[in-house]
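Peer 1: Sharing a sequence plus its predicted fold:
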Amino acid sequence: MTATLPTAAPAVSRPATPRGGRRLLRRGLSRIGFEVRSYFRQGDSVFFTFLFPVLFLLIFAVAFSSDTFGPPGDEVSSAAYYLPGMLAAGLLLSGTQNLAIDIAMERSDGTLKRLGGTPLSPISYFIGKLGQVLVTGALQAALLIAVAVLAFGVDLPTEPERWATFAWVFLLGVTTCAILGIGLSAIPRSGRSATAVVIPIVLVLQFISGVFIQFSVLPEWLQNIASVFPLKWLAQGMRSVFLPEAFATAEATGSWEHGLTLLVTLAWLVGGLIVVRATFRWIRKDG
């Protein structure tokens, strides 16, 4: 008679425990400090993503210092007029451009491969990146506002509801741009090609989204294209915070359209999360 050996029970996947979730969060939060320090050690990143909007605000404010913008009775200076667009552009640069290039470089130089062999999970890695963008984006926005106020005497809004609008536009915008940056990082085939792929996309979006040029003067077909992307709505949301209410008549529909700003940006956030979930790998499959 032969004895029958017991068969091993099939492996059962277990959901993440609360303790495991806390560990992921703790590792992600601890990585934020590392990501922020690494960011400010890269001179090119600091200039082209952190200081770039400040530089352009200075250029526009000085170049058009003798001009005013807006309807009669509600004119504002050039610095006040361009401040909202620079704030929105800062979200795109700090989030999308910075992360797309940074992660592509980390994948190319083997950093992601090494991280993939550590206990660090992609979720903790993303928390670190999102935290870095939130910190640097907040510092950048504070610097832009400080320059506008101290150097050019721009008056800030006093209504609490306007600052509440600024808070949700900023937080939603910085999160969406960061997620899109992570998703976009999968396109460049190497770190060296990342800037050539990412920067033209970011630059074109700034020109067609009302950052450098008044949105209403663009051809209608170009306005329609820009309206598909979140930057147009983030810039419009920022204008609703810092410009007089009379400026709403210059928008495409004559209003600030906060509901559409929320809807379009949330749609891009959800779509970006789906793309990141489907495409992010520590190592490129074709690498």
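Peer 2: Perfect, I can see it now. Numbering: from 1, shown residues only.
Peer 1: From now on I want contacts and neighbour counts done on CA atoms only, so please keep to that.
Peer 2: Will do.
Peer 1: how about the helices in the stretch 51-200 of the chain?
Peer 2: 52-63, 78-91, 98-108, 111-116, 122-152, 160-184, 191-208 (DSSP state H, counting those that start in this stretch).
Peer 1: Comparing these, which comes out most buried?
Peer 2: helix 78-91 (a mean of 27; mean count of other CA atoms under 10 Å).
Peer 1: relative orientation of that helix and helix 98-108 in degrees?
Peer 2: In terms of direction (axes from the mean of the first three to the mean of the last three CA atoms, to 10 degrees), helix 78-91 departs from helix 98-108 by 30 degrees.
Peer 1: what about versus this one:
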Amino acid sequence: MNALAIGLDRARYETRVYFRQGDTILFTFLFPIIMLTIFSVAFSSAGDIGTRPDGSGGVTPAAFYLPGMIAAGILLSGVQNLAVDIAVERGDGTLKRLAGTPLPVVSYFIGKLGQVFATSVLQVILLILIAHFAFSVDLPTSADKWFSFVWIYVLGMITSAVLGIALSRVPRSGKSATAVIIPIVLVLQFVSGVYLQFSMLPDWLQNVASVFPLKWIAQGTRSVFLPAGFASQEQGGDWNLAGVAIALGIWFVVGVAAALATFRWIRKDT
């Protein structure tokens, strides 16, 4: 209980620090919101996406890109934010200093996860509110849809967070963290149906994207916010929420194992 209390206090501290960093706010917190606004305005004159030959069906660009931006936000908040943040703290000696304090490792991670969830939930709320009130996007009215969204979000967020912790070991220094992590995250967004309609990608690239968790997070969020007819554009022709849960569950286990195996307060080579 003491470790939990310390962790929650640490989460409040981490959240305050997060909102004091202008670059982090721009490229992690505001980036999906900015991209949703750009896509919604830029493609507003192109007509609805997914319209049938008879002119029926389809959704506005804002409605189409909303689930993708939510999925991107989950990846940015978990993978990019934690991978860069922890790598920088290792490089500037913060982890070394923390190792000399009574702070339990579990409290450190509770603090990181608390910050990630607090900022990500606020980001998702803002995305949904902007889409609904600024671009007139209809939101789900079914309790089942919102229940699906909650478990997809929580599982996707936890999975992204542990993968971010594991990836923090990849950069050789804190200074190189951004240059190493951001390209990985950016490529995943382009091949996972965030910026491009997933069915537009060649089959081999869809298969590659299916190996990684973002594709499944984006597919899950699309199942919540897009009409049922869009399921035909997914691999296999349906939303496959069971596959979403299995894929994210596997990646969560992989992420936890990798984080436990690689995380150290101090690099072995320093």
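Peer 2: Perfect, thanks for sending it. The structure displayed is predicted, hence computed values, not measured ones.
Peer 1: what's the TM-score for these two chains?
Peer 2: Between these two chains, after superposing, the TM-score reads 0.97 (TM-score structural alignment, normalised by the length of the second structure); 266 aligned residues with a CA RMSD of 0.7 Å.
Peer 1: ok, back up a step: in CSV, list the helices of the stretch 51-200 of the first structure along with distance to L25 of the first structure.
Peer 2: Output for these, formatted as CSV (distance: least, CA to CA, whole Å):
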stretch, distance to L25 of the first structure
helix 52-63, 32
helix 78-91, 24
helix 98-108, 20
helix 111-116, 17
helix 122-152, 6
helix 160-184, 17
helix 191-208, 28
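Peer 1: nearest to A248 of the first structure, of those?
Peer 2: helix 78-91 (12.8 Å; CA to CA).
Peer 1: Where does that closest one end up in the second structure?
Peer 2: Here helix 78-91 of the first structure aligns to the second structure at residues 61-74, judged by TM-score structural alignment.
Peer 1: Contact partners for the equivalent of Q21 of the second structure over in the first structure?
Peer 2: Using TM-score structural alignment, the partner of Q21 of the second structure in the first structure is Q42. Going by CA atoms under 8 Å, 6 or more residues apart in numbering, Q42 of the first structure touches no other residue.
Peer 1: Tell me which helix or strand G254 of the first structure sits in.
Peer 2: Assigned by DSSP states H and E, G254 of the first structure belongs to no helix or strand.
Peer 1: about what we covered before: chain center to the match of helix 78-91 of the first structure, what's the gap?
Peer 2: 11 Å (CA atoms, centre = their mean, to the nearest Å).
Peer 1: Now that stretch on the first structure. Mean distance?
Peer 2: Once the two are superposed, stretch 61-74 of the second structure sits an average of 0.2 Å from its aligned residues in the first structure (mean CA distance after the TM-score superposition for the first structure).
Peer 1: What lies in contact with that stretch?
Peer 2: For stretch 61-74 of the second structure, with CA under 8 Å, 6+ apart as the criterion, the contacting residues are 28-29, 31-33, 35-37, 39-40, 43-44, 47-49, 120, 123-124, 127-128, 131, 135, 137-138, 153, 156-157, 160, 189, 193-195, 214, 217-218, 221-222, 224-226.
Peer 1: Then stretch 85-98 of the second structure?
Peer 2: With CA under 8 Å, 6+ apart as the test, stretch 85-98 of the second structure has contacts from I165, S168, R169, P171, S173, G174, K175, A177, W265, I266, R267.
Peer 1: Can you find the partner of the fifth one in the first structure?
Peer 2: Looking back up the chat, that one is S173 of the second structure. Structural alignment (TM-score structural alignment) places S173 of the second structure against S190 in the first structure.
Peer 1: which residue packs closest to its match, ignoring adjacent ones?
Peer 2: S108 (5.5 Å; CA to CA, 6 or more residues apart in numbering).
Peer 1: what's the counterpart of that neighbour in the second structure?
Peer 2: Under the alignment by TM-score structural alignment, S108 of the first structure pairs with G91 in the second structure.
Peer 1: and if you look at W168 of the first structure?
Peer 2: Looks like W168 of the first structure aligns to W151 there (TM-score structural alignment).
Peer 1: ok, that match to V224 of the second structure distance?
Peer 2: To V224 of the second structure, W151 of the second structure is 11 Å away according to CA to CA, to the nearest Å.
Peer 1: What of L26 of the second structure?
Peer 2: L26 of the second structure sits 27 Å away from V224 of the second structure, going by CA to CA.
Peer 1: Counting neighbours, go ahead and name the busier of these two.
Peer 2: Shown here are L26 of the second structure and V224; by other CA atoms under 10 Å, V224 has more neighbours (21 against 13).
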